[in-house]
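Asks: predicted model and sequence below, questions to follow.
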Amino acid sequence: MASDLLTIAASGARAARGALDVTAQNIANASSDGYVRRSVRMEEVSASGGNLRTGDLSLSGARVAGIDRNVDLFRQAEVRRTNSDLTRAATELRGLQNIESAVEQAGVYSAIVEFEASLQQLASDPSDPSQRAAVLASADTMARKFNIAAESLDAVGEGARFDASAAVEDANIVSGELARVNLRLSRAGEGSSDRASLLDQRDALLERLSGTVNISTSFAPDGTVTVKAGGSNGPALVTGGTSAALSMATAPDGTVSFAVDGAAIVPSGGSLSGSALALNQIAQTRSRLDTLAAAIAETVNTAQANGTDADGNPGQPLFAGAGAGGLRLVATSGAALATAPAGAPAGSIDSSNLAALRQALDAGGAAKSMSALLFDISSQVAGRGVTYEALDSIAASARISLEQQSGVDLDTEAANLMRFQQAFQASGRAMQAASDIFNTLIGIGR
């Protein structure tokens, strides 16, 4: 027999020591994010010749054949997909909540209502200077409220674009790291501890990247990964040891678009998708706000042009500027309000033109339009909130399923620790027995 008892026991001790090292590593990393439980794959030392022939390795002990990661690629892909959806929903919801706060806190709706109420009070005595001054004050307040709402929306958009730009930069960093991990994986030994650590790093980077943009992955036999951005039909972001550049462009209306090395992508998941959706909603809200401000200004200025002010002069515009951000009051005196019809003398108490203005504002539905805008935003926030909660539950279930399959169970590892310790001790006993037998045989020979 080519292998003696001492060699067999020594191989068993080495194998048990390797298993103990892996078990200790599992226990030490039980709470580490992204760590996948390892297990030692052992095998008998196979025979290289026939029984009782020279070079025979049968019954020669055991050896560590490799270190396996207990991972399920399907569960990992599901975690990445659900994480991408959840991050998109969270980013969009946060953007919508900021829009809602910006528009509601500006108080545009209440300012419109107060302006219309001041016009109604003026109708009781169109010659009263104090009531004319009150109308002018409420008109100025309304214009400023529109300005505040526009500035707040611009600030929300700027914040969303900053976050998206930071996410693009982070995605490029992660892509570069993935390319470097690919290079190291292609050189790592099969079944080695270093290879298992690299695979953990690869999977953690993929999950991090999925939180930025939805990705499609394909794995080579050596563990390297090819990543496409925006889905399976998107351009390659990582191929082997090289990574492409993800970029962002901003349109005049504040919306954003993305590209990988110049090839356009439309993310359907990740924070980039959520930011794009939020910025689209900001642009739509700003457009509706601008339209409403322009409609109010046009209605008031048209009524002014059709009437006569308190001094008997043709009415002049009350408002100037474009959109919600540029709307401003240009009249400086309550006497500028053209409450009387065209051609009326100075000091006329004929309020027919004022009535026409109130009727035009009512027909235009300024307050109703603003209320509808607020309602639409609130409805979207509520709807996205429900979506977020559902996606959060789905993502949590996917992660729990993955952790149950690939996470470290301390009870199991404690049992393995005792088992491999006993195996190591048994191998030591076998070596001691081999030594005792050898010494006995030597003693008999004497």
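Replies: Structure's in. What do you need? A quick note: this is a predicted structure, and the numbers were derived from the prediction, not measured.
Asks: drop to CA atoms for contacts and neighbour counts, all remaining ones
Replies: Fine.
Asks: from Ala251, how far out is Asn172?
Replies: 22 Å (C-alpha to C-alpha, to the nearest Å).
Asks: between those two, which one's more packed in?
Replies: Asn172 (20 against 8; other C-alpha atoms under 10 Å).
Asks: hang on, that one in a strand?
Replies: No. Counting by DSSP: H, G, I helix; E, B strand; the rest coil, one finds Asn172 to be helix, located in no strand.
Asks: surely it meets Met248?
Replies: No. Counting by C-alpha atoms under 8 Å, Asn172 stays clear of Met248, with 11.6 Å between them.
Asks: ranges for the strands of this structure?
Replies: Ranges of strands in the chain, per DSSP state E, are 38-44, 62-69, 215-219, 225-229, 236-239, 242-243, 246-250, 256-260, 263-265, 307-308, 319-320, 328-329, 340-341.
Asks: relative to the whole chain's centre, how far out is the last one?
Replies: Between the mean C-alpha location of strand 340-341 and the chain-wide mean there is a distance of 58 Å, by C-alpha atoms, centre = their mean, to the nearest Å.
Asks: name the helices or strands packed onto that strand?
Replies: strand 307-308, helix 352-364 (3 or more C-alpha pairs under 8 Å, 6 or more residues apart in numbering; DSSP states H and E).
Asks: put this next to the previous one:
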Amino acid sequence: SPNDAVARQSVIDQAAQTAQSFQQTALGIAQVSDNIVSQTRDTVTAINRIGAQLADFNKLFRANSENAENAGIDALVHTALEELSGLANFTLVKSNDGSLNVYLGGQTPLVTGDHQFAVSADFSSPQTVIRDSQGNDITAQISGGSLGALMEERNSVLPGYLNSLNTLARTLADQVNATLAQGVDQNGATPAVNLFTYDQAADAASTLRVSGITPDQIAAALPNAPGGNGNAIALAQLANAPLVQGFTFIQAYGNLGAQVGRDVASAKQDRGQRQDLLTQTRAMRSDATGVSLNEEAAKLLQFQQAYQAVGKLVGVLDGLTQTLMDIIQ
């Protein structure tokens, strides 16, 4: 019965559960973003550590520029460069004295001669910004390695998911509130309080909640039939209405989880392909004579950058998929 206090309270309780689900999903995305911030800090620290190592190696190269190649030092350099290639894309230029100049993104000096130029990560805005030693924004130059993947996730992928979630939360709240506003409450009065509320459109999912509405304020009846359930029926019909970009609320919520799943599957396939290329190139380098910077080693650095990028993407998306599916189910 529309006048049953228990039934009216049930509407409020179910609305609260729905709001909580949106909040939990938004929180899950926010936690992934926070984890990315931590991983990005660690990655930048590692890049600067390797830069310092390479600058030290360059001192040795310059000191022994007239002597034969030192296989031991060359091996250490290759190890450092391979590690760096998994962290970010860079260009390597060898000087006549044997020293190596490293340019992040092909443009920003990380190491020139025996000088290192440390980079930093700026998280003061929602978008991760990478800065050079002078504080200039070099974000656009970083496209490979785990750093490139981490930035893509925080700056592009996660905001896309969150935007879809906010659109769904906002549409649900607005449609439910608008439908209830067309009816009358248990006392025959026009509703004075919305069922749902949220702070602003950009944060609809994380701030969605039930207002201080009471059971008798639920507008279950239509104005021309007070005491009836005409508006409650209209409210129930919203569940099957294609109100979110042509989809129902449940379909739109499921689509978000499905999109993350597709992104994971695509990234895993890409990771497998790049792993094969990386393995082949490592074998080619092992067959090559010596440990100098040959063509096979250069290819290895490139494939390492790509492999680490998609590998990091898979890890981030896997965690987010579980968060979403736990809530959707």
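Replies: Structure received. Just so it is clear, the model here is predicted, and its values are computed rather than measured.
Asks: so what number do they get for TM-score?
Replies: Remark: TM-score between the superposed chains equals 0.78 [TM-score structural alignment, normalised by the length of the second structure]; 277 aligned residues with a C-alpha RMSD of 2.1 Å.
Asks: between the helices and strands packed on strand 340-341 of the first structure, which one is nearest to Ser243 of the first structure?
Replies: In terms of C-alpha to C-alpha, the element of these nearest to Ser243 of the first structure is helix 352-364, at 54.9 Å.
Asks: show me where the stretch 151-300 of the second structure has its helices.
Replies: 158-181, 204-207, 230-237, 249-287, 295-328 (DSSP state H, counting those that start in this stretch).
Asks: mean neighbour count for those - can I get that in CSV?
Replies: Compiled in CSV, these are given as follows (neighbours: other C-alpha atoms under 10 Å):
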stretch, mean neighbour count
helix 158-181, 19
helix 204-207, 25
helix 230-237, 17
helix 249-287, 17
helix 295-328, 20
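Asks: so which of those helices comes closest to Gly113 of the second structure?
Replies: It's helix 295-328; of these, that one is closest to Gly113 of the second structure (C-alpha to C-alpha) at 19.8 Å.
Asks: what is the neighbour count of Leu198 of the first structure?
Replies: 19.
Asks: which residues touch the residue mapped onto it from the second structure?
Replies: Under the alignment by TM-score structural alignment, Leu198 of the first structure pairs with Ile73 in the second structure. By C-alpha atoms under 8 Å, 6 or more residues apart in numbering, the contact list for Ile73 of the second structure reads Phe57.
Asks: what about Asp13 of the second structure, neighbour count?
Replies: When counting by other C-alpha under 10 Å, one arrives at 13 neighbours for Asp13 of the second structure.
Asks: Gly364 of the first structure now?
Replies: Neighbours of Gly364 of the first structure (other C-alpha under 10 Å): 15.
Asks: in JSON lines: the strands of the first structure, plus distance to Ala204 of the first structure.
Replies: Shown next, in JSON lines, are those (distance: least, C-alpha to C-alpha, whole Å):
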{"stretch": "strand 38-44", "distance to Ala204 of the first structure": "16"}
{"stretch": "strand 62-69", "distance to Ala204 of the first structure": "14"}
{"stretch": "strand 215-219", "distance to Ala204 of the first structure": "13"}
{"stretch": "strand 225-229", "distance to Ala204 of the first structure": "13"}
{"stretch": "strand 236-239", "distance to Ala204 of the first structure": "15"}
{"stretch": "strand 242-243", "distance to Ala204 of the first structure": "17"}
{"stretch": "strand 246-250", "distance to Ala204 of the first structure": "19"}
{"stretch": "strand 256-260", "distance to Ala204 of the first structure": "22"}
{"stretch": "strand 263-265", "distance to Ala204 of the first structure": "23"}
{"stretch": "strand 307-308", "distance to Ala204 of the first structure": "71"}
{"stretch": "strand 319-320", "distance to Ala204 of the first structure": "56"}
{"stretch": "strand 328-329", "distance to Ala204 of the first structure": "53"}
{"stretch": "strand 340-341", "distance to Ala204 of the first structure": "73"}
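Asks: right, so of those strands, which gets closest to Asp140 of the first structure?
Replies: strand 328-329 (5.5 Å).
Asks: so what touches the closest one?
Replies: Contacts for strand 328-329 of the first structure (C-alpha under 8 Å, 6+ apart): Ala139, Asp140, Ala143, Arg144, Leu318, Phe319, Ala320, Gly321.
Asks: how far apart are it and its match in the second structure?
Replies: The superposed strand 328-329 of the first structure is, by mean C-alpha distance after the TM-score superposition for the first structure, a mean 0.8 Å from where its aligned residues fall in the second structure.
Asks: on that earlier part again, format the helices of the stretch 151-300 of the second structure as TSV; extra columns: distance to Ala7 of the second structure.
Replies: Converted to TSV, those look like this (distance: least, C-alpha to C-alpha, whole Å):
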stretch	distance to Ala7 of the second structure
helix 158-181	15
helix 204-207	25
helix 230-237	11
helix 249-287	22
helix 295-328	24
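Asks: between the ones you listed, which one is closest to Asp42 of the second structure.
Replies: From these, taking C-alpha to C-alpha, the stretch that ends up closest is helix 295-328, at 13.3 Å.
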